[in-house]
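A structural model of the following input is requested.
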Amino acid sequence: MPHNGDRTAQASRRSGARHSNNDGLIPVLARRVREVEAKAGTGKKLGPTNRTKFQVIALLMREERARAKSDAALSDAARAEQLKRLDGIATILAKTAARDTSLIALLESTSTPSPAAQKMRRDWLLESGAELEPDDLIITTEVPKPKQDVLLSPELAQKQVMPQSVRARQLSNPFLAPDFALAQQSSPSPRRRLDSWELLGPLFKSFEYGSGGQAASMELPPAPKIDRYSPPGMELMKHQAKFVESVRLGHRSFLLADEPGLGKTAQSVLAASVAGAYPLLAVVPNVVKMNWAREVQRWTPHRRATVIHGDGEGLDAFADVVIVNYEVLDRHLSWLSELGFRGMVVDEAHFIKNLHSQRSRYVLGLADAIRHSVSDPLLMALTGTPLINDIDDFRAIWQFLGWIDGTKPTAELMSRLDETELTPADPGFYTAARGAVIDMGIVRRKKIDVAADLPSRRVVDLPVELDDELGRSVKAAERELAARLVQRYRRAFAAGVGESFAGDDDERREHLIRIVAHAELEESKGQKTGENVFTMVRKIGQAKASLAADYAAQLARSVGKVVFFAKHIDVMDQAEEAFASRELRSVSIRGDQTAIARQREIDAFNNDPGVSVAVCSLTAAGVGLNLQAASNVVLAELSWTAAEQTQAIDRVHRIGQEEPVTAWRIIAAQTIDAKIAELIDSKQSLALRALDGVDIEPGSADSVQLDALISLLRDAL
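The predicted model follows:
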């Protein structure tokens, strides 16, 4: 597709071929923008197809505006009329973006159109009666870079390290055995009935709509009557044995999305064993890499695991399982891409949900390198929370697994979709397409279904009054923020912002509240000082710290070990001081620890009866850890997502737990903290609909921060 700099000139060249009244494109854009506006007016977040429409409308509107301004054949009156009509379309776009703030990025002139957007742009121009230049008829797709270019940009090349043991392995076996099966896979795919359809949008939408009660889990074979997978003294649960049996029978790509606490690590370790997928690469969060090495030793004692620390000191390159954390991956891409891995597992795979992040590019590049060197490798993405904010969170995981290539389904998924004999225009396509994707390897089991002997869990809110000096400052800060929001609202109202909004006074008021709250949130993200929603929540955490520590200490005295979660380091520090003053021994699990030091703290908590409390970072200790020596969790600070809160509680509520689990949320009464708790609880509908088949209305697609500001301003008004 031509660059932005070429579009004005081409639009000018097209103008002579338009209808004589020069109105060819604007009516097309007017119809399309009303379609998008109507869809956004339902209160639901726009799906992929309408997001593409939104982007193309903005793109063509900019082109048409530039053409109208530069067309010497237009009279001043005709030009003014054209620009007025385009302003009307721009107003509707802005109003729609205010309802769904994730659309704002698509208004940017630098937003790159996808192949689907390019095709839609071409079709609309033809519909308008324009004669297009040859360049406008060509739909360009991004050509995949060679494997080496993906992994080693010039900047990355300078970072690469070569551990001594890797060099020794390369010298001992300088040639990797060729995989002749790859030659068979490289033959071009036959042309299929669905090749001309845009399919990724409908595939994502098929999960967004939910399933009317059907959980998103492929059919697995029965568990073997005799457990031949586990080493002596160990035993798999039935749901774990079913998964491993599926691998033994030949399935090789999985999104293992079991709820946290159902033993995903053990399943993947044994899956590699029955598949013979060695050497295996495991990319994991730093907090769990030592635990991964232990799980390999527990479940496959005949195999060796090695953990990459820093630049690879002490690495055993001859090991069967190589474990690396996301943070040091960039230094080891070169040799990891050439070692000859036959399998790869990504733990807490929601970490790669942002396709544009460096960690995602590194992981996807390594997976691509493995697919280029091995036929049918074992690829597993493990996460109990694959969907956090958006159905699009699936995209990077599906790409890692080789189900899509970024723009379309790959050959195997395309074949499954073709077998449905349906197209996105057919009513039954969405149900059939969802089933086709699930059968590619989505495995989702809930605790309540597969671990009937697992004790119950509950979340209990404990309101506390902030009546000390710090508490009073929190309430003063909240009043200051509310007053600032009201001032912004009144200025915007006086300036006529939102007057063009189609609706009654109450609807316009809500529309303006959203605009003001969004502006405040965007400003706060780059703000280092002053009162905003982020600094206020931190102050609330500091004000609650001593009260939360008091309650945790009481629990430790009366019921035994307690896990204490906080978001900020200063809150953790306050809690540890409080426990020490009460002569309660505590351990600390933080993001700045080495993996060895962190594992030592975890072991002390689980095994030493003298340790009463584990003080944990909500972000650093919220995934992958086993802390089931406790059955009580204190959440001193709230997360911004329901998924993060659930992950934290599930460090305790997991296989091996024998007691009912209670999570005590400390809530600052009569502050925004209480509203945030309410919002977190309302944000869980996405995963329930897409994965667990629960047919419920989706909650707001806004962030908790934005909804909290909207609520604060609404109450203040």
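
Every contact and neighbour count from this point should use C-alpha atoms.
OK.

Check which helices and strands the helix or strand where Glu63 lies sits against.
If you go by DSSP states H and E, Glu63 is part of helix 48-70. Under the contact definition 3 or more C-alpha pairs under 8 Å, 6 or more residues apart in numbering; DSSP states H and E, helix 48-70 sits against helix 4-15, helix 25-40, helix 76-99, helix 115-127, helix 200-208.

among these, which is the most enclosed?
helix 200-208 (a mean of 21; mean count of other C-alpha atoms under 10 Å).

Give me the neighbour count for Tyr551.
Residues lying near Tyr551 (other C-alpha atoms under 10 Å) number 15.

SS state for it?
helix (DSSP: H, G, I helix; E, B strand; the rest coil).

repeat for Phe565
strand.

State whether it and Ser617 are indeed in contact, as I suppose.
Yes: Phe565 is within contact range of Ser617, at 5.8 Å (criterion: C-alpha atoms under 8 Å).

So if I had to pick from the two, which one is more boxed in?
Each of Phe565 and Ser617 has its neighbours counted (other C-alpha under 10 Å); Phe565 has more, 29 against 21.

Output the helices and strands packed on helix 48-70 as CSV; include the columns distance to Gly365.
Listed next are the helices and strands packed on helix 48-70 as CSV, based on distance: least, C-alpha to C-alpha, whole Å:
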stretch, distance to Gly365
helix 4-15, 29
helix 25-40, 36
helix 76-99, 34
helix 115-127, 22
helix 200-208, 21
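
Please, where are all the strands along the chain?
Taking DSSP state E as the test, the strands found in the chain are 253-256, 280-284, 305-307, 321-325, 343-347, 378-382, 442-443, 457-464, 562-566, 585-589, 611-617, 632-635, 661-668.

To compare against the first, here's the next sequence to fold:
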Amino acid sequence: MNLCYLDNTEVVVLFPYDAELIASIKDTIPQGNRRYDKSKQSWVVQLRKYGAINEQAIKALEGFLKAHDFKQHISVRNYLSDLREKLAEQDEKKREIYKESKASEAIVEVEGLGGELRPFQKAGVSYLSKRGRAMLGDEMGLGKTIQAIAAVVHSRAYPSLIICPVSLQLNWIREIEKWATGKRVSGEAEKDADFVVVPYSQLVKHEQLLKKGTNWKSLICDESHYLKNRKAQRTKAVRSIAKGIPHIFLLTGTPILNRPSEFITQLQILERLNELGGWKHFTERYCDAKQERFGLNINGATNLEELNKKLRNTCYIRRFKTDVLKELPDKQRTIIEVKINNRKEYETARKGVRQELALLKKKSRERTQEIMSELEELTAKEIKERWEELFPNDKIPKYNDKRKLKRGIEARLQRRETMVENSEGVLLVNRLKILAMQGKLDSAEEWIENFLESGEKLVVFCEHIEAQHKLFEKFAKNGCAILSSMDTAERQASVDKFQTNDKCRVIICSLGAGGVGFTMTAASNVLFVEMGWTPAMHDQAEDRTHRIGQENAVTAYYLLGTDTIDKDIYNLLETKRSVVSAASDGKEVEQGTMVRDLLDKLAGFDEQV
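Down below sits the predicted model:
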């Protein structure tokens, strides 16, 4: 006899061994809602998990029981009836959650946060905190990192494990130090801290330590499209680590509705897939599952409007720049710090540059002192003759005051020292700039790949030909370029392609050749892999996207090699930019002042350079 009875809140389905019935229950009821209990020698169905009633599972169970003529205990009928009544309340709650997933503001105060959130970011923190296990899919530039940190702080969900691409590890650490004030943060899996930031590349190596070594209260997976392949070792590791963690936040800029199948594993990590009907229902309903010659094809996309609504009232929040445009500045700059992979070579060069600079300064000073000593024994007439030899293009003074003549020569010699040091210094600084560029190119490639997953377009600026060519070679399939070797017609053709061709997602530009004169408003995001010498050079490059016709706020990302000359150049650019803005009435800062300041830092043995 086929029986069905209630055991606490679980429905027990009992029947003699029957291969067809076993296949039917597996095929009908979502996998996450049913299991075989050996002790009872029966199937057990859970219709409620994490406080949520699964309507799909109820329908499936009722259909299965009716189709196979099961005798239901009165407690089962009452339980199913009770769940259906509660479904109405749950549906109302889901409508509220759906509204919250699109909210542009919320009343939430996060104690212990080291900054002020924008209204739409508060709404994001509220959604994540309430849902507990959710996906934050905001468009690039809206601060997903900050919202996730704030959600952990607000929920007091420590210790927190953050898993991210290696190119973003330092950025996460820097943002946690800024926003989670007073909290300990570490980039090493072995360390005890409030926040531990581990790159995907080290995940498998430290899986057992991360799984058993700490009782995590929250897990954040950045760029969670890294977890789309269910067979990948890192995906298996994350699924294993995630079990039992109450707060799980997945961050991705990739539109989930473009490729629903790629989000199945992410929904499994969140333990939300069953709320969407389980694997079979999800693939059939939303992935257009079709049995083909080589197996089941689930790469399609169907019923997307319905999926979007179900995701939003379950575990998904996504806002666009256009939704919150009034809250964003017209243009904002973001630093991305990355480790360089040629640290030993860079440190050797840094030491050599300092030594060469010290020698250069010493020789310049000695030459000036030597000439000034010679002048002590000369008459005014002889000093004028020496003036003409040293500075043939200068007008010789008419006065005969020896002290005044010597001061004039000394001032000119010192200016010459500065010019020589600057010209030589540019070569020395450029040596460090090139090494910093070479050391972060792999991280630049990874960052760009992650960004392009969002479906948005990107403008990339590089200074050196090596960087331009390597990145263009990497992204030539779905990109174009503006290089110094191109003529005007070729450059304009690249711009036209970028502006009009949806498949052309990234344009790699020479900072000199692509930084002026062109309109690239198809993108609202700019990445500087390298930096030039003046604020105006970067302002002009940023303004290729920040022009008439741009409907979004523009975000400029600066990729800086940690503990390299990059940080000093960026800081000096910002200082010079504020000076120009506040005091110079728009007058340009000369390259020489930037070089001079960098050389002063080097000469002072500043540890940052």
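
What does the superposition give as a TM-score?
Here the TM-score for the pair of chains, by TM-score structural alignment, normalised by the length of structure 2, is 0.41; 308 aligned residues with a C-alpha RMSD of 5.3 Å.

Including distance to Asp135 of structure 1, could the strands of structure 1 go into a markdown table?
Converted to a markdown table, the strands of structure 1 look like this (distance: least, C-alpha to C-alpha, whole Å):
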| stretch | distance to Asp135 of structure 1 |
| --- | --- |
| strand 253-256 | 39 |
| strand 280-284 | 43 |
| strand 305-307 | 51 |
| strand 321-325 | 45 |
| strand 343-347 | 41 |
| strand 378-382 | 40 |
| strand 442-443 | 41 |
| strand 457-464 | 59 |
| strand 562-566 | 56 |
| strand 585-589 | 57 |
| strand 611-617 | 54 |
| strand 632-635 | 58 |
| strand 661-668 | 59 |
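
hmm, back to that, just the angle for the helix holding Glu63 of structure 1 relative to helix 76-99, thanks.
Angle, helix 48-70 of structure 1 to helix 76-99, by axes from the mean of the first three to the mean of the last three C-alpha atoms, to 10 degrees: 150 degrees.

between helix 48-70 of structure 1 and helix 200-208, how many degrees?
Computed by the same axes, to 10 degrees, the angle separating helix 48-70 of structure 1 from helix 200-208 equals 140 degrees.

My guess is Lys544 of structure 1 contacts Arg665. True?
No: Lys544 of structure 1 is beyond contact range of Arg665, at 10.9 Å (criterion: C-alpha under 8 Å).

number of nearby residues for Leu364 of structure 1?
22.

Without its sequence neighbours, what residue ends up closest to it?
Phe400 (5.4 Å; C-alpha to C-alpha, 6 or more residues apart in numbering).

so the one you found touches Tyr362, yeah?
No: using C-alpha under 8 Å, Phe400 of structure 1 is not in contact with Tyr362; the gap is 10.6 Å.

Which of those two has more residues huddled nearby?
Shown here are Phe400 of structure 1 and Tyr362; by other C-alpha under 10 Å, Phe400 has more neighbours (29 against 19).

mind checking how far that one is from Val363 of structure 1?
8 Å (C-alpha to C-alpha, to the nearest Å).

Same check on Ser268 of structure 1?
Distance from Ser268 of structure 1 to Val363 of structure 1, by C-alpha to C-alpha: 18 Å.

So which of the two has more stuff around it?
Using other C-alpha under 10 Å, the more surrounded residue of Ser268 of structure 1 and Val363 is Ser268, with 27 against 24.

need the contact list for that one.
The contact partners of Ser268 of structure 1, taken as C-alpha atoms under 8 Å, 6 or more residues apart in numbering, are Val244, Val345, Met380.

OK, contacts around the second one?
By that I understand Val345 of structure 1. Ser268, Leu280, Leu281, Ala282, Val283, Leu379, Met380, Ala381, Leu382.

7 Å instead, please
Leu281, Ala282, Val283, Leu379, Met380, Ala381 (C-alpha atoms under 7 Å, 6 or more residues apart in numbering).

same check, this time on the last one
Shown here is Met380 of structure 1, whose contacts under the criterion C-alpha under 7 Å, 6+ apart are Ser253, Phe254, Leu255, Leu256, Met344, Val345, Val346.

Please identify the one among those residues that lies nearest to Val571 of structure 1.
Val346 (31.4 Å; C-alpha to C-alpha).

From what I see, that closest one and Ala381 are in contact.
Yes: at 4.9 Å, Val346 of structure 1 and Ala381 qualify as touching, with contact defined as C-alpha atoms under 7 Å.

Could you say which helix or strand holds Thr334 of structure 2?
For Thr334 of structure 2, the element it lies in under DSSP H and E is strand 331-338.

Quick one: list the elements packing against that strand.
For strand 331-338 of structure 2, the elements it packs on are helix 169-179, strand 554-561, judged by 3 or more C-alpha pairs under 7 Å, 6 or more residues apart in numbering; DSSP states H and E.

For the next helix or strand after the shortest one, which helices and strands make contact with it?
Translated: strand 554-561 of structure 2. Note on strand 554-561 of structure 2: by DSSP H and E, the next helix or strand toward the C-terminus is helix 565-583. If you count contacts as 3+ C-alpha pairs under 7 Å, 6+ apart, helix 565-583 of structure 2 packs onto helix 535-542.

Who are the packing partners of the helix it packs on?
Using 3+ C-alpha pairs under 7 Å, 6+ apart, helix 535-542 of structure 2 sits against helix 565-583.

Can you name the next helix or strand after the helix it packs on?
Downstream of helix 565-583 of structure 2, the first helix or strand assigned by DSSP H and E is helix 591-603.

what's the angle between that following helix and helix 565-583?
On the basis of the same axes, to 10 degrees, helix 591-603 of structure 2 is oriented at 130 degrees to helix 565-583.

Check which helices and strands helix 591-603 of structure 2 sits against.
On a contact count with 3+ C-alpha pairs under 7 Å, 6+ apart, helix 591-603 of structure 2 meets helix 343-375, helix 402-452.

one more time with 10 Å, if that's ok
helix 343-375, helix 402-452, helix 565-583 (3 or more C-alpha pairs under 10 Å, 6 or more residues apart in numbering; DSSP states H and E).
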